[in-house]
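Visitor: Got a sequence here, can you build the structure:
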Amino acid sequence: MTEQFDDKKTRASAWFRSLRDEIVAAFEALEEAQQSGPFAEAPAGRFEVTETRREAGDGGGGLMSVMRGGRVFEKVGVNVSTVYGTLGRKAQAAMAARKGLEGMEDDPRFWASGISLVAHMQNPHTPAVHLNTRMFWTPHGWWFGGGTDLNPCLPYDDDTEAFHAVLKEHCDRHDLSHYPRFKAWADEYFYVPHRHRARGVGGIFYDDLNSGDWEADFAFTQDVGRAFLPAYLPLVEDRRDTAWSHEDRAAQLAHRGLYAEYNLLYDRGTKFGLETGHDPDAVLMSMPPLASWP
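Guide: I've put the predicted structure just below:
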């Protein structure tokens, strides 16, 4: 099983990198196009790119691309990584329990590749957003996962509907049951239990996807990535020049506090990245530049 997946691993890793390149170019183009508003006189934002490495295990790494203090984006990170090694005892137990696997302790090797994006915006009326897609392999099986969700501090029903409509369109190309199922999964997953509320207005989320047809699952995961820019860019273009007040900024910082709580306490990707020795700066790239709490 190891050898027959070498080509599939290469293809998946290359796809996540190509999606990263497309998104980085689109976001830098947004910065160039922004000619009005309180940050228009600032230099157009550019991503700073850093190579990342695992601190433990056999190896791997990726690229951490972060833009700070732009005209449109206050902070946005677009990371890609491909890592491999052996899972620790805690990770083995968690994976075996969640996926119903046996024999993890006998061969705990793993390989994982994916893209992770979080954008925090200058204008409080422009929604923050998250995207993640990934492939995970062990000698005991392979899985895809990920999703995207919208996180406005000042929600607009039109934005929510437009965002979800694009996601539904891309999901429906593969299976009409995908969108309702993965939307419900996102509503459950992106929920902050101790605050008794969602962290945003939802999107889609899926994990442990293995239909038995790798090509079909990979094609679906690619379409989740392709949906991102047409779902999100029109919202940014519509809201980036909306006038905002000190009260709006306060609401934005408070919402970012909620986002930070979720990522540190509940996000599965954050926990996995730190537990498997990946670069902590890359893992915590999703944290907002500023936030507030009562």
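Visitor: drop to CA atoms for contacts and neighbour counts, all remaining ones
Guide: Noted.
Visitor: helix, strand or coil for the closest residue to residue 229 other than its chain neighbours?
Guide: Sequence neighbours aside, residue 23 is the residue nearest to residue 229 in space, at 7.2 Å (criterion: C-alpha to C-alpha, 6 or more residues apart in numbering). Assigned with DSSP: H, G, I helix; E, B strand; the rest coil, residue 23 falls in the helix class.
Visitor: how near is residue 23 to residue 34?
Guide: Distance, residue 23 to residue 34, by C-alpha to C-alpha, to the nearest Å: 17 Å.
Visitor: To compare against the first, here's the next sequence to fold:
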Amino acid sequence: MSDDFLTEKQQASAWFRQLRDEIVAAFEGLETSHSKGPLTNEPAGTFDVTETRRGSDDGSDAGGGLMSVMRGGRVFEKVGVNVSTVYGTLGEAAQASMMARTGLDGMADDPRFWASGISLVAHMQNPHVPAVHMNTRMFWTPHAWWFGGGSDLNPCIEYAEDTAHFHSVQQAHLDPHGADLYPKLKDWADEYFYIPHRGRARGVGGIFMDDRCTGDWQADFALTQDIGRAFLPAFVPLVEKRRVQDWSEADKDAQLIHRGLYAEYNLVYDRGTKFGLATGHDANAVLMSLPPMAKWV
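Guide: Coordinates of the predicted model:
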């Protein structure tokens, strides 16, 4: 395996782009197939796609990606699917954070990094359809590499059977990698997606991992791929089931208040948001996770 992991980087970056393409196609398919229930007379939504570039202090190429956003569709009020591959050198604050998390030394001597991943957040028109988040990523430095990510469900109106379906699909994709993995990543998600100042979780959980490096790159990459593969079968059936339901003003009000929780978490606690802004990535792409409308009481 080469020192710079060139082949592995290419494989990871290509996979995240492939997953992005599959999700974008599936979501546009949900828009065009919506023929019963609210908003069926509205135009089907499509994604607006914008190239993004990461800024660098010296003006050199630092990578970028694609920001794909759909607004005001029949099913999706706002959904963003971002994919990026960025590289350069970590600043002092990012170096310190990385060393504190991983226990690595030497970042100051060689602060190069490379990162690639996909990030998705969907806010729905119908309050009965849950919002959802998914991301997977690979991070490399000359000192080590890691994978991370997961997905979690964020309904404002909870249905126990929807939560059970979402989790069962995640477990089915993780069990081939070890029977102990799903319970571990489920607990990790419950801890990570918790809002301390509200004393509650932001949703009904899912799976999450970070800084995963077992020493077997292929095994960790395969796990990361299966986390991505689990997303559509876990989420799309819930959309198809709930998008036909009518909603009330009270339902919409509950949705807007719940979105406030989502905004608070992403702005105050989310590690990906902090990293993206700190390393100079396109701010609009980093903040695409924020809902189009929210409400605080």
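Visitor: Got a TM-score for the two of them?
Guide: Laid over one another, the chains give 0.99 as their TM-score (TM-score structural alignment, normalised by the length of the first structure), with 294 aligned residues with a C-alpha RMSD of 0.9 Å.
Visitor: residue ranges for the strands of the second structure, please.
Guide: 48-53, 63-71, 76-89, 112-124, 131-141, 144-154, 194-195, 200-201, 205-212 (DSSP state E).
Visitor: closest to residue 223 of the second structure out of the ones you listed?
Guide: strand 144-154 (9.2 Å; C-alpha to C-alpha).
Visitor: residues of the closest one that come out buried?
Guide: Neighbour-count burial for strand 144-154 of the second structure flags 145, 146, 147, 148, 149, 150, 151, 152, 153, 154 (criterion: 16 or more other C-alpha atoms under 10 Å).
Visitor: do stretch 164-173 of the first structure as well
Guide: 164, 166, 167, 168, 170, 171.
Visitor: ditto for stretch 71-79 of the first structure
Guide: In stretch 71-79 of the first structure, counting by 16+ other C-alpha under 10 Å, buried: 71, 72, 73, 74, 75, 76, 77, 78, 79.
Visitor: Pick out whichever of these sits closest to residue 226 of the first structure.
Guide: Closest to residue 226 of the first structure, out of all of these and judged by C-alpha to C-alpha, is residue 78, at 14.9 Å.
Visitor: Map the closest one across to the second structure for me.
Guide: Correspondence of residue 78 of the first structure to the second structure, assessed by TM-score structural alignment: residue 81.
Visitor: Enumerate every residue touching that match.
Guide: Applying C-alpha atoms under 8 Å, 6 or more residues apart in numbering, we find residue 81 of the second structure in contact with 20, 24, 67, 68, 69, 118, 119, 120, 121.
Visitor: hang on, isn't the fifth one packed against residue 28?
Guide: This points to residue 69 of the second structure. No - in this structure, residue 69 of the second structure is not within contact of residue 28 by C-alpha atoms under 8 Å, at 11.1 Å.
Visitor: what do the two both touch?
Guide: Common neighbours of residue 69 of the second structure and residue 28 (criterion: C-alpha under 8 Å, 6+ apart): residue 47.
Visitor: more neighbours, these two?
Guide: residue 69 (22 against 18; other C-alpha atoms under 10 Å).
Visitor: Map that one onto the first structure.
Guide: By TM-score structural alignment, residue 69 of the second structure lines up with residue 66.
Visitor: Now its match. Nearest residue, chain neighbours left out?
Guide: residue 77 (4.3 Å).
Visitor: how about stretch 129-147 of the first structure, aligned to which bit of the second structure?
Guide: Using TM-score structural alignment, stretch 129-147 of the first structure pairs with 132-150 in the second structure.
Visitor: Kindly report the same for stretch 163-174 of the first structure.
Guide: Counting by TM-score structural alignment, stretch 163-174 of the first structure falls onto residues 166-177 of the second structure.
Visitor: Could you do stretch 204-214 of the first structure as well?
Guide: Residues 207-217 of the second structure are where stretch 204-214 of the first structure lands when matched by TM-score structural alignment.
Visitor: In the matching stretch, which residues are buried?
Guide: Buried residues in stretch 207-217 of the second structure, counting neighbours by 16+ other C-alpha under 10 Å, are found at 207, 208, 209, 211, 212, 217.
Visitor: May I see those organised as TSV, with distance to residue 185 of the second structure added?
Guide: What follows is these, written out as TSV (distance: C-alpha to C-alpha, whole Å):
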residue	distance to residue 185 of the second structure
207	5
208	5
209	6
211	12
212	11
217	19
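Visitor: Looking at these, which is nearest residue 130 of the second structure?
Guide: residue 207 (16.1 Å).
Visitor: what residues are up against residue 255 of the first structure?
Guide: Counting by C-alpha under 8 Å, 6+ apart, residue 255 of the first structure makes contact with 153, 291.
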